[in-house]
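Engineer: sequence and predicted structure, then a few things I'm wondering about:
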Amino acid sequence: MYLVHVRLRAPDQTSLPPDAAQLFLGCARDGEGLEHVSAHGDAVGGPVVGFYLTAPSLALAERAASALCHRTLLAHAAFAAWSVVSFGAALVPQHWNSLLQSDGRDMQMQDPSTRNLFHPF
């Protein structure tokens, strides 16, 4: 299963509808592999919708999430003038940390000076 985040841009800082996740779920098609949707209107950088999909590859999961998101934006008046800013697989550091710990390794996964998980050294 893949988690694909789609970042959205709203006109005039409009917030996500309260039933946004259900609106996206309702536009899913058979064969897209959609399992679950989470919507985060208060995410840093703008609204984000998380699509949990089963797919044979990350590329296919990202393609399905993008198609589903664009279809939903076109289908519902609540998303009039909304646009997709970006989409891509989400990194889940807790998963990778648990794999390292279960393998007996002790590897630091963050920049110790900033505690930023993804900051290059």
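Structural biologist: Cool, the structure landed.

Engineer: contacts, neighbours, all on C-alpha from now
Structural biologist: OK.

Engineer: so what touches the helix or strand hosting Phe51?
Structural biologist: Here Phe51 sits within strand 48-53, counting by DSSP states H and E. With contact meaning C-alpha atoms under 8 Å, 6 or more residues apart in numbering, strand 48-53 is reached by 1-8, 21, 32-41, 61, 65.

Engineer: presented hereafter is structure B, for comparison with structure A:
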Amino acid sequence: MYLIHAHLKGPTGAVLTDQTAELIHAWALSQEQVEHVTAHPGAVPHPIVGVYVLADSLHQAEERVAAVCRRALRQEPSLSTWTLVRAEAPLLAPLVHGPLGPPENPSMGSDLRGK
């Protein structure tokens, strides 16, 4: 399962809601294997719809989400003023050891506050 963020641009003042997420989910075809859709209206610079989708690869997941969003924006009258900017997996930094995580070993009792 992949989490894909669909970045949407709407008219000035338009807001994504949970209903928007439900509408987009409703336009998914069964073979696209969309499991869950959620709205993140405060994302910057564009609101985001988070889509959990089953796929064999990241590329396939991104393509499926883009297709679902384009279909919903094209077919759903209440979404006709929105456009899809991009659909991609979010970049997440691990919260564990490694070059993007904290230098301390969490099992050593550090509270990461520099004490």
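Structural biologist: That came through, no problem. Just so we're clear, the structure is a prediction, and the values are computed from it rather than from any experiment.

Engineer: what's the PyMOL line that selects buried ones from the contacts of strand 48-53 of the first structure?
Structural biologist: Remark: buried members of these, expressed as a PyMOL selection using 16 or more other C-alpha atoms under 10 Å:
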select buried, resi 2+3+4+5+6+7+8+21+32+33+34+37+38+39+40+41+61+65
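
Engineer: just the ones of the contacts of strand 48-53 of the first structure in helices?
Structural biologist: Here DSSP state H is the test, and these give Ala21, Ala61, Ala65 as lying in helices.

Engineer: OK, contacts around the second one?
Structural biologist: Which is Ala61 of the first structure. The contact partners of Ala61 of the first structure, by C-alpha under 8 Å, 6+ apart, come to Tyr2, Val4, Glu32, Gly33, Leu53, Thr54, Ala55.

Engineer: same check for those residues, but in the second structure.
Structural biologist: Retained contacts for these in the second structure, judged by both residues aligned by TM-score structural alignment, their matches' C-alpha atoms under 8 Å, are Tyr2, Val4, Leu53, Thr54, Ala55.

Engineer: corresponding residue for the fourth one in the second structure?
Structural biologist: So that's Thr54 of the first structure. Thr54 of the first structure maps onto Leu54 in the second structure, with residues paired by TM-score structural alignment.

Engineer: next one: the residue lying closest to that match once chain neighbours are set aside relative to Ala72 of the second structure, how far apart?
Structural biologist: In space, and not counting its chain neighbours, Leu54 of the second structure is closest to Met1: 4.4 Å by C-alpha to C-alpha, 6 or more residues apart in numbering. Using C-alpha to C-alpha, to the nearest Å, Met1 of the second structure is found at 21 Å from Ala72 of the second structure.

Engineer: cool, thanks, talk later.
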